[in-house]
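> output the structure for:
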Amino acid sequence: MADEIDYEALPSNAGLAVNMLAGALAGISEHAVMFPVDSIKTRMQVFATSPVAVYSGVGNAFTRISSTEGMRALWRGVSSVILGAGPAHAIHFGTLEAVKELAGGNEAGNQWLATSLAGASATIASDAFMNPFDVIKQRMQLHKSEFRSAWQCARTVYGAEGFGAFYISYPTTLAITIPFNAIQVTVYEHIKRFANPRNEYSPATHIVAGGIAGAVAAAVTTPLDVAKTILQTRGTATDADIRNARGMVDAFRVIWTRDGLKGFGRGLTPRVLTIMPSSALCWMSYEFFKAAIRSD
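The predicted model follows:
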């Protein structure tokens, strides 16, 4: 198939800008499409004091939120994601490809160490940029959130809690996303190489490999994601233990005290439902944009 775009074999000097632009476009696509399910996940992970904000499952949450608050409530906070996701994913994929190339991840054979290192490096860089946007997003997603714009939320949180509120969850975020991305990239690369050994542009391969990789990584890191949500929304809590949580250990203690072992799985289903298709879409979009841009 000589006419196929061998996108991974093109000169490396054309790669960084292409990878960053492709990553930005893929990131916006990924987050925008699955945002309502992500909103449900956030609400299921917080320890709500009102029975109205306690949901038994994804379907129950979707029905109750849309009927009592309107469909728009499921999209509240998407502006923050759109503002942050493009640059953050550009940073992520640019770092991913640069480190993978430097570490030998593009060479033939099983380069699991190089791809894991590339995934971990990419997330350290991108999360440093994205963390404040994620805090704003989750504050806006909560039941009866007072915020109607990302700027209003950012200004209010900064005024009431200081700049540290945007980064108190950063260590926990890294504790999630470093293993998440290491797992995701490694699983993705292995499945892609197995299913597409000729490195041809193959949307079906990218969708399947991306979806499986995202689901595995999401399931493994859910307990940490619950802790992150508690830290990022603590400023809205009335419970003193939650409001005074200072880091991941405090968040774990709150989860264990309030809900026991099952608390660490809060939001597992919507997290997997969000990340599996969004990961598939992200990798497909990334590979598509990379191939399309390089073919121009």
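> going forward, measure contacts and count neighbours with C-alpha atoms only.
OK.
> ok, residue 267 touching residue 46?
No - using Cα atoms under 8 Å, residue 267 is not in contact with residue 46; the gap is 9.3 Å.
> which ones are touching residue 28?
Residue 28 makes contacts with 81, 82, 85, 86, as judged by Cα atoms under 8 Å, 6 or more residues apart in numbering.
> with respect to residue 238, which of the residues you listed is nearest?
residue 81 (26.2 Å; Cα to Cα).
> which secondary structure element contains that closest one?
In this structure, residue 81 sits in helix 78-102 according to DSSP states H and E.
> most neighbours among the contacts of residue 28, which one?
Scoring the contacts of residue 28 on neighbours with other Cα atoms under 10 Å, the highest-scoring entry is residue 85 at 28 neighbours.
> re earlier: give the residues shared as contacts by residue 267 and residue 46.
Joint contacts of residue 267 and residue 46 (Cα under 8 Å, 6+ apart) are residue 226.
> and the angle for the helix or strand hosting residue 173 with helix 78-102?
Using DSSP H and E, the element containing residue 173 is helix 170-195. Helix 170-195 runs at 60 degrees relative to helix 78-102, counting by axes from the mean of the first three to the mean of the last three Cα atoms, to 10 degrees.
> elements contacting the helix or strand just after helix 170-195?
Counting by DSSP H and E, the element after helix 170-195 in chain order, helix or strand, is helix 203-232. Secondary-structure packing of helix 203-232 (3 or more Cα pairs under 8 Å, 6 or more residues apart in numbering; DSSP states H and E): helix 35-45, helix 112-141, helix 170-195, helix 248-259, helix 268-295.
> for whichever helix or strand comes after helix 203-232, packing partners?
Per DSSP H and E, the first helix or strand lying C-terminal to helix 203-232 is helix 240-243. Packing partners of helix 240-243 (3+ Cα pairs under 8 Å, 6+ apart): helix 248-259.
> list the buried residues for the helix it packs on?
By neighbour count on 16 or more other Cα atoms under 10 Å, the buried set for helix 248-259 is 248, 250, 251, 252, 254, 255.
> show me which pair in the contacts of residue 28 is furthest apart.
Distance extremes for the contacts of residue 28: the farthest pair is 81 and 86 at 8.4 Å, using Cα to Cα.
> now the angle from the helix holding residue 173 to helix 248-259?
Angle, helix 170-195 to helix 248-259, by the same axes, to 10 degrees: 90 degrees.
> give me the buried positions along helix 170-195.
Buried positions in helix 170-195, judged by neighbour count with 16+ other Cα under 10 Å: 170-193, 195.
> also compute the angle for that helix relative to helix 268-295, please.
On the basis of the same axes, to 10 degrees, helix 170-195 is oriented at 60 degrees to helix 268-295.
> ok so, going back, could I get the helices and strands packed on helix 203-232 as JSON lines with distance to residue 11?
As requested, the helices and strands packed on helix 203-232 are exported to JSON lines (distance: least, Cα to Cα, whole Å):
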{"stretch": "helix 35-45", "distance to residue 11": "36"}
{"stretch": "helix 112-141", "distance to residue 11": "19"}
{"stretch": "helix 170-195", "distance to residue 11": "20"}
{"stretch": "helix 248-259", "distance to residue 11": "43"}
{"stretch": "helix 268-295", "distance to residue 11": "10"}
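> second chain to compare with the first, below:
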Amino acid sequence: MCDVGMEDEDLYESLPETSTMSTHMMAGAAAGVMEHCVMYPVDCVKTRMQSLVPNPKADYRSLYDALHQIVRHEGMKNTLRGINSVVSGAGPAHAMYFACYEKLKKTFSSNKHSNHLAHGAAGCVATVLHDIVMNPADVVKQRMQMFGSPYKTCLDCARTTVKQEGIGAFYRSFTTQLTMNIPFQCVHFMIYEFSQDILNKERRYDPSSHVISGGLAGAVAATVTMPLDVCKTLLNTQEQCARTRVPYINGMASAFRTVYEFQGFTGYFRGLQARVIYQIPSTAISWSVYEFFKYIITKKKTDDDRYLSVNNLPVHVSASPK
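Purely as a prediction, here's the structure:
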């Protein structure tokens, strides 16, 4: 039997002992979909602002200017082009991502105290699983987001890409994606956990601390890895590759050279404002939704165990107080 009289906050703190892998997967999937969908119009702007040689009709001066022009000349629906691809990819990708992170965070930690290196290492491994699933969805999403995109639907984009460039096109940016996301997630998780140590020492469910820690982690990680994000966008969209005298741009080194050729050093930071503005709320939303679903799912399970205990029924999953 479990000690059903323990406080809900303690159950949340001892979540790894009172929940299953499916808890983290369900919470992660919900967090991933919410994160990408709520801030999707800003992500569309970021992709367009990273264009090597912007169309005169799509040469934006700022985030506000870009959103204003897109809505005015193309309609609000164009800020959401490609969102179906994100929804289909973000759910399973983030489910594996958070489940792997929670499992490995505990495995890599040598003691009960916070271990930021363990959090960073767990984030690295989780990122590889995430990107394997998410990279093809990201390719379709960014090709749909580009100004003057010829694709009618996400499915049309995927089919055309496979037909013209082969299945390898969906993983052309994979190395760059990992090179960007591994340091991004290391910084992201370490800052999030460090902020939690300051704002939420008891590690209880605390929405305000999750929002602040998540937003701060996203902003710092986005700034540090911005040049790699620009190169990833180029590899995904293959924009202007004809001017490089090669059939397509392949590899991180080639992408870095191409960006510098077209726009110089400043080209590596085009769209930085949009990316940071996107990452702050999206990362805050992701962590808030994830922690909320963890709390709700675990609380429901605890209430069920309490009911079984009060009625002298067997409790199948036990929870030990801290």
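> report the TM-score for the pair.
Remark: TM-score between the superposed chains equals 0.95 [TM-score structural alignment, normalised by the length of the first structure]; 295 aligned residues with a Cα RMSD of 1.7 Å.
> looking at the second structure, which of the contacts of residue 28 of the first structure hold up?
On the basis of both residues aligned by TM-score structural alignment, their matches' Cα atoms under 8 Å, what survives of the contacts of residue 28 of the first structure in the second structure is 81, 82, 85, 86.
> kindly indicate which of the residues you listed lies nearest residue 69 of the first structure.
residue 81 (20.9 Å).
> what does that closest one correspond to in the second structure?
Counting by TM-score structural alignment, residue 81 of the first structure lines up with residue 86 in the second structure.
> for that match, give its distance to residue 100 of the second structure.
20 Å (Cα to Cα, to the nearest Å).
> do residue 274 of the second structure as well
Residue 274 of the second structure is 29 Å from residue 100 of the second structure, where distance means Cα to Cα.
> check residue 149 of the second structure too.
36 Å.
> try residue 118 of the second structure
13 Å.
> what does residue 8 of the second structure give?
Distance, residue 8 of the second structure to residue 100 of the second structure, using Cα to Cα: 24 Å.
> looking at these two, which is more packed in?
Just comparing residue 8 of the second structure and residue 100: by other Cα under 10 Å the higher neighbour count belongs to residue 100, 21 against 17.
> which position in the first structure aligns with the more buried one?
Residue 100 of the second structure maps onto residue 95 in the first structure, by TM-score structural alignment.
> excluding its backbone neighbours, what's nearest residue 66 of the second structure?
residue 60 (5.1 Å; Cα to Cα, 6 or more residues apart in numbering).
> and that neighbour, how close does it get to residue 147 of the second structure?
Residue 60 of the second structure is 11 Å from residue 147 of the second structure, by Cα to Cα.
> JSON lines for the kept ones among the contacts of residue 28 of the first structure, including distance to residue 157 of the first structure?
Below are those laid out as JSON lines (distance: Cα to Cα, whole Å):
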{"residue": "81", "distance to residue 157 of the first structure": "17"}
{"residue": "82", "distance to residue 157 of the first structure": "19"}
{"residue": "85", "distance to residue 157 of the first structure": "20"}
{"residue": "86", "distance to residue 157 of the first structure": "23"}
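> and the residue nearest to residue 66 of the second structure, what's its match in the first structure?
Residue 60 of the second structure maps onto residue 55 in the first structure, by TM-score structural alignment.
> tell me how many other residues surround that match.
When neighbours are counted by other Cα under 10 Å, residue 55 of the first structure comes out with 18.
> just checking, it touches residue 44?
Yes - look at residue 55 of the first structure against residue 44 with Cα under 8 Å: they come within range, at 6.4 Å.
> hang on, the earlier thing: which strand or helix spans the residue nearest to residue 66 of the second structure?
Assigned by DSSP H and E, residue 60 of the second structure falls within no helix or strand.
> over to the one 4 residues further on?
Under DSSP H and E, the secondary-structure element containing residue 64 of the second structure is helix 63-74.
> summarise which helices and strands that helix is packed against.
helix 40-49.
> for the helix it packs on, give me the average deviation versus the first structure.
Compared with the first structure after the fit, helix 40-49 of the second structure shows a mean deviation of 0.2 Å (mean Cα distance after the TM-score superposition for the first structure).
> and that helix, which stretch of the first structure?
Mapped onto the first structure using TM-score structural alignment, helix 40-49 of the second structure covers residues 35-44.
> ok, and what's touching that stretch?
53-55, 58, 61-62, 74-75, 78, 138, 141-143, 229, 266-268, 270-271, 273-274.
> try it again at 7 Å.
With Cα atoms under 7 Å, 6 or more residues apart in numbering as the test, stretch 35-44 of the first structure has contacts from 54-55, 58, 61, 74-75, 78, 138, 141-142, 229, 266-267, 270-271, 274.
> check stretch 253-269 of the first structure too.
When contacts are defined by Cα under 7 Å, 6+ apart, stretch 253-269 of the first structure is touched by residues 41, 44, 45, 219, 222, 223, 226, 241, 242.
> first-to-last residue distance for it?
Stretch 253-269 of the first structure has its terminal residues 22 Å apart, counting by Cα to Cα.
> and for stretch 30-50 of the first structure?
Stretch 30-50 of the first structure has an end-to-end distance of 31 Å (criterion: Cα to Cα).
> pull out the buried positions in that stretch.
For stretch 30-50 of the first structure, by 16+ other Cα under 10 Å, it's 30-32, 34-48.
> same thing with stretch 97-115 of the second structure?
97, 98, 99, 100, 101, 102, 104, 105, 106, 109, 115.
> one step back: in the second structure, what stretch matches the helix holding residue 173 of the first structure?
Counting by TM-score structural alignment, helix 170-195 of the first structure corresponds to 174-199 in the second structure.
> average gap between the matching stretch and the first structure?
When the first structure is overlaid, stretch 174-199 of the second structure sits 0.5 Å from its aligned residues on average, using mean Cα distance after the TM-score superposition for the first structure.
> for that stretch, what is the distance to the chain centroid?
11 Å (Cα atoms, centre = their mean, to the nearest Å).
> next one: stretch 261-271 of the second structure
Centroid separation for stretch 261-271 of the second structure versus its chain: 24 Å, with Cα atoms, centre = their mean.
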